[in-house]
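Visitor: heads up, no residue letters with this:
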């Protein structure tokens, strides 16, 4: 999927490969399908932004909502990565969010946790708890 990041308030940072783009309010950065990237707030000020995913994908949206809910509940580390491998794997699978090297070494370890958690109904539980409607 292609992603567009539009900053509304503050300054959004988007890392594309080794290049960091600082996106001021009103500006948009579009990331082509398959390009490894991440977005973050490099400042002490809050940032508000909009992500547009094309084609639309409910699972991706739910993965971000679940991740935010886990963070609000203190279930992530300071970098917003879930502390437990099962929810980490489920969020990664759901949103097709996989870490680049060296964190990619964890992907094969986390996937079995996600598969077992899915069979146990954890994904439905996370969606029921964090995703409205």
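Guide: Ah, there it is. The structure displayed is predicted, hence computed values, not measured ones. Numbers count the residues shown, from 1 in each chain.
Visitor: okay, CA-based contacts and neighbour counts for the rest of this
Guide: OK.
Visitor: And the helices in the chain?
Guide: 58-72, 85-95, 107-119, 122-130 (DSSP state H).
Visitor: Which one of the ones you listed lies nearest to residue 14?
Guide: helix 58-72 (16.2 Å; CA to CA).
Visitor: now the closest one and helix 122-130, what's the angle there?
Guide: Inter-element angle recorded for helix 58-72 and helix 122-130: 70 degrees (by axes from the mean of the first three to the mean of the last three CA atoms, to 10 degrees).
Visitor: So what touches helix 58-72?
Guide: 76-77, 80, 82, 91-92, 94-96, 126-127, 130-131 (CA atoms under 8 Å, 6 or more residues apart in numbering).
Visitor: ok, now stretch 6-21?
Guide: Identification of contacts with stretch 6-21 by CA under 8 Å, 6+ apart yields 22-29, 35-43, 45-51.
Visitor: If we use 6 Å, what do you get?
Guide: Residues from elsewhere that reach stretch 6-21 (CA atoms under 6 Å, 6 or more residues apart in numbering): 22-28, 37-41, 47-50.
Visitor: and what of stretch 111-124?
Guide: The contact list for stretch 111-124 (CA under 6 Å, 6+ apart) reads 86, 89, 90.
Visitor: Stretch 27-43 too?
Guide: By CA under 6 Å, 6+ apart, stretch 27-43 touches 1, 2, 3, 4, 5, 6, 7, 12, 13, 14, 15, 16.
Visitor: most surrounded residue in these?
Guide: Compared across the contacts of stretch 27-43, residue 12 has the highest neighbour count, 26 neighbours, by other CA atoms under 10 Å.
Visitor: what's the closest non-adjacent residue to it?
Guide: Excluding the flanking residues, the one nearest residue 12 by CA to CA, 6 or more residues apart in numbering is residue 23, at 5.0 Å.
Visitor: ok, second structure coming up, stack it against the first:
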């Protein structure tokens, strides 16, 4: 069953077309409508790879030593542990599919939580959670690991995510935004 979530702050939309639970963990597929200027910081995923397939517009993918601009019909796969970021540097929305292998319920839940927190006005203007503990829990849940200078925050983020798990903040967020 398809589900669309909307971030009311960033105006981005995500439609889940295949969830990990529906595919025995093999795949997560989502369609994304990303507004101009949108996209996450440089990061990597240890547990899965991401394939980006542009449906309309232009998507820019930045790697450590290269920048790739994808147009409609083009695709690129980011391997596990490969530092990357993606973004919309154009002045028009971009629509693309993301295929995650293997599928990731944690990634799916993290998106629902982030968009739900935005809907509840519990984020900063850039869409990141206002609570540092919630940010750490969501980052851990989604397997998003920062790179470069931001990676120096990793020990603190790991500690905060452990505290968040101990306080059951992860369960509270999932129960509130993912049911």
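Guide: Perfect, I can see it now. Small disclaimer: the values here were computed from a predicted structure and weren't measured.
Visitor: what TM-score do we get after superposing?
Guide: Overlay of the two chains. TM-score (TM-score structural alignment, normalised by the length of structure 1): 0.85; 132 aligned residues with a CA RMSD of 1.9 Å.
Visitor: To what extent is residue 28 of structure 2 buried, counted in neighbours?
Guide: 24.
Visitor: What of residue 82 of structure 1?
Guide: Using other CA under 10 Å as the criterion, residue 82 of structure 1 is surrounded by 20 other residues.
Visitor: what do we get in structure 2 for it?
Guide: The alignment partner of residue 82 of structure 1 in structure 2, by TM-score structural alignment, is residue 129.
Visitor: do residue 34 of structure 1 as well
Guide: Here residue 34 of structure 1 is matched to residue 81 in structure 2, going by TM-score structural alignment.
Visitor: Then residue 53 of structure 1?
Guide: Residue 53 of structure 1 maps onto residue 100 in structure 2, by TM-score structural alignment.
Visitor: could you measure its match against residue 148 of structure 2, distance?
Guide: Distance, residue 100 of structure 2 to residue 148 of structure 2, by CA to CA, to the nearest Å: 23 Å.
Visitor: Looking at those two, which has the bigger crowd around it?
Guide: Remark: of residue 100 of structure 2 and residue 148, residue 100 carries more neighbours, 24 against 10, as counted by other CA under 10 Å.
Visitor: so that one makes contact with residue 28?
Guide: Yes - using CA atoms under 6 Å, residue 100 of structure 2 makes contact with residue 28 at a distance of 5.0 Å.
Visitor: center of structure 2 - which residue?
Guide: For structure 2, the residue nearest the mean C-alpha position is residue 111 (5.9 Å; CA atoms, centre = their mean).
Visitor: still on that earlier bit, now the contacts of stretch 111-124 of structure 1 as a markdown table including neighbour count?
Guide: Formatted as a markdown table, the contacts of stretch 111-124 of structure 1 follow (neighbours: other CA atoms under 10 Å):
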| residue | neighbour count |
| --- | --- |
| 86 | 21 |
| 89 | 26 |
| 90 | 26 |
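Visitor: Next, format those as CSV and append distance to residue 110 of structure 1.
Guide: Shown next, in CSV, are the contacts of stretch 111-124 of structure 1 (distance: CA to CA, whole Å):
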residue, distance to residue 110 of structure 1
86, 7
89, 5
90, 9
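Visitor: how near is residue 44 of structure 2 to residue 130 of structure 2?
Guide: 22 Å.
Visitor: Same drill for these two, tell me which one is more crowded.
Guide: More crowded of residue 44 of structure 2 and residue 130, by other CA under 10 Å: residue 44, with 21 against 15.
Visitor: Who are the contact partners of the more buried one?
Guide: By CA under 6 Å, 6+ apart, residue 44 of structure 2 lies in contact with 81, 82, 83, 144, 145.
Visitor: Among those, which pair sits farthest apart?
Guide: 82 and 144 (11.4 Å).
Visitor: what does residue 44 of structure 1 align to in structure 2?
Guide: Match for residue 44 of structure 1 (TM-score structural alignment): residue 91.
Visitor: number of nearby residues for that match?
Guide: By other CA under 10 Å, neighbour count at residue 91 of structure 2 equals 11.
Visitor: Look up how far residue 59 of structure 2 lies from it.
Guide: The spacing between residue 91 of structure 2 and residue 59 of structure 2, counted by CA to CA, is 11 Å.
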